[in-house]
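Peer 1: sequence-free structure coming up:
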């Protein structure tokens, strides 16, 4: 069972990433691009995810994953129930979302420094 504290450090540790609060919601950004956002009660995590793969992810485990809100369907975005995720799985989704908004050079550098994935 993942909780926000399992992924919180990544918001500031990943290259060019920073945490912000917008209308009470915690979000991780690179520049102005949001790649992870938490619900107000911090029990749900929304994250960047390839749009073409999202139906398969949601359909594979609807208990863990949901489609984004109607207004966010046009974006590369998925919603998840944090408690349904394992901590390592939640960290992996955060890192993969971060990869979608940074240059490939930074993504490759991360792989060199973290060959076992997010710890």
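Peer 2: Sure thing, it's come through. This structure is a prediction, so every number in the text was calculated from the model and none was measured. Residues are numbered from 1 along each chain as shown.
Peer 1: only C-alpha atoms from now on, for both contacts and neighbour counts.
Peer 2: Will do.
Peer 1: next, residue 109: secondary structure please.
Peer 2: Reducing the assignment at residue 109 to three states with DSSP: H, G, I helix; E, B strand; the rest coil gives helix.
Peer 1: do you know how far it is from residue 64?
Peer 2: 30 Å (C-alpha to C-alpha, to the nearest Å).
Peer 1: what about these two, which has more around it?
Peer 2: Just comparing residue 109 and residue 64: by other C-alpha atoms under 10 Å the higher neighbour count belongs to residue 64, 17 against 12.
Peer 1: ok, the more buried one touching residue 80?
Peer 2: Yes. Residue 64 is in contact with residue 80 according to C-alpha atoms under 8 Å; the separation is 5.5 Å.
Peer 1: could I get the full set of strands for the chain?
Peer 2: 17-22, 25-30, 33-38, 44-48, 65-66, 77-81 (DSSP state E).
Peer 1: comparison target, given below:
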């Protein structure tokens, strides 16, 4: 069962990632763009659109759509995930907002 502490552990080492708060709830961002946050006590992540759709179909009890205007994120039930899967999703969300000149070299180092 993953927690926000697992999200924090995965996000803090990512280049450019900063922890902040939005309306009193925690979030991680790169510059002005958030990639994982809580809203009303639920975690949302900015995942790749195609991956999101797959997750919504394959695991609807864990991943559900969060739509706000033109934004489409995924609600993620951390309690249904382990720390490793949570970390992988946090990295994916980070790659959606981090500049490619930052994310590509970092991802290459991780292999």
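Peer 2: Cool, got the structure. Computed from a predicted model, the values in this text were never measured in an experiment.
Peer 1: in structure 2, what residue corresponds to residue 68 of structure 1?
Peer 2: Residue 68 of structure 1 maps onto residue 66 of structure 2 when the alignment is built from TM-score structural alignment.
Peer 1: ok, residue 82 of structure 2 - how many residues close by?
Peer 2: Counted by other C-alpha under 10 Å, the residues lying close to residue 82 of structure 2 total 13.
Peer 1: aligned to residue 57 of structure 2, what sits in structure 1?
Peer 2: Match for residue 57 of structure 2 (TM-score structural alignment): residue 59.
Peer 1: which stretch of structure 2 lines up against the top helix by length along structure 1?
Peer 2: Longest helix in structure 1 by number of residues (criterion: DSSP state H): helix 87-99. Aligned using TM-score structural alignment, helix 87-99 of structure 1 spans residues 83-95 in structure 2.
Peer 1: what about the match of residue 68 of structure 1, how many residues close to it?
Peer 2: Counted with other C-alpha under 10 Å, residue 66 of structure 2 comes out at 15.
Peer 1: now do the contacts for it.
Peer 2: Residue 66 of structure 2 makes contact with 44, 72, 73, 74, 75 under the criterion C-alpha atoms under 8 Å, 6 or more residues apart in numbering.
Peer 1: mind listing what's buried along the match of helix 87-99 of structure 1?
Peer 2: Under the neighbour-count criterion of 16 or more other C-alpha atoms under 10 Å, stretch 83-95 of structure 2 has 83, 86, 87, 89, 90, 91, 92, 93, 94, 95 buried.
Peer 1: that stretch vs structure 1, average offset?
Peer 2: Compared with structure 1 after the fit, stretch 83-95 of structure 2 shows a mean deviation of 0.6 Å (mean C-alpha distance after the TM-score superposition for structure 1).
Peer 1: residues near residue 97 of structure 2, how many?
Peer 2: Quick note: residue 97 of structure 2 (other C-alpha under 10 Å) scores 19 neighbours.
Peer 1: before we move on, the earlier item: and of the strands of structure 1, who's closest to residue 114 of structure 1?
Peer 2: Using C-alpha to C-alpha as the measure, strand 17-22 is the one of these that comes nearest residue 114 of structure 1, at 16.5 Å.
Peer 1: average offset of that closest one relative to structure 2?
Peer 2: Compared with structure 2 after the fit, strand 17-22 of structure 1 shows a mean deviation of 0.7 Å (mean C-alpha distance after the TM-score superposition for structure 1).
Peer 1: what helices and strands are in contact with that strand?
Peer 2: Under the contact definition 3 or more C-alpha pairs under 8 Å, 6 or more residues apart in numbering; DSSP states H and E, strand 17-22 of structure 1 sits against helix 10-13, strand 25-30.
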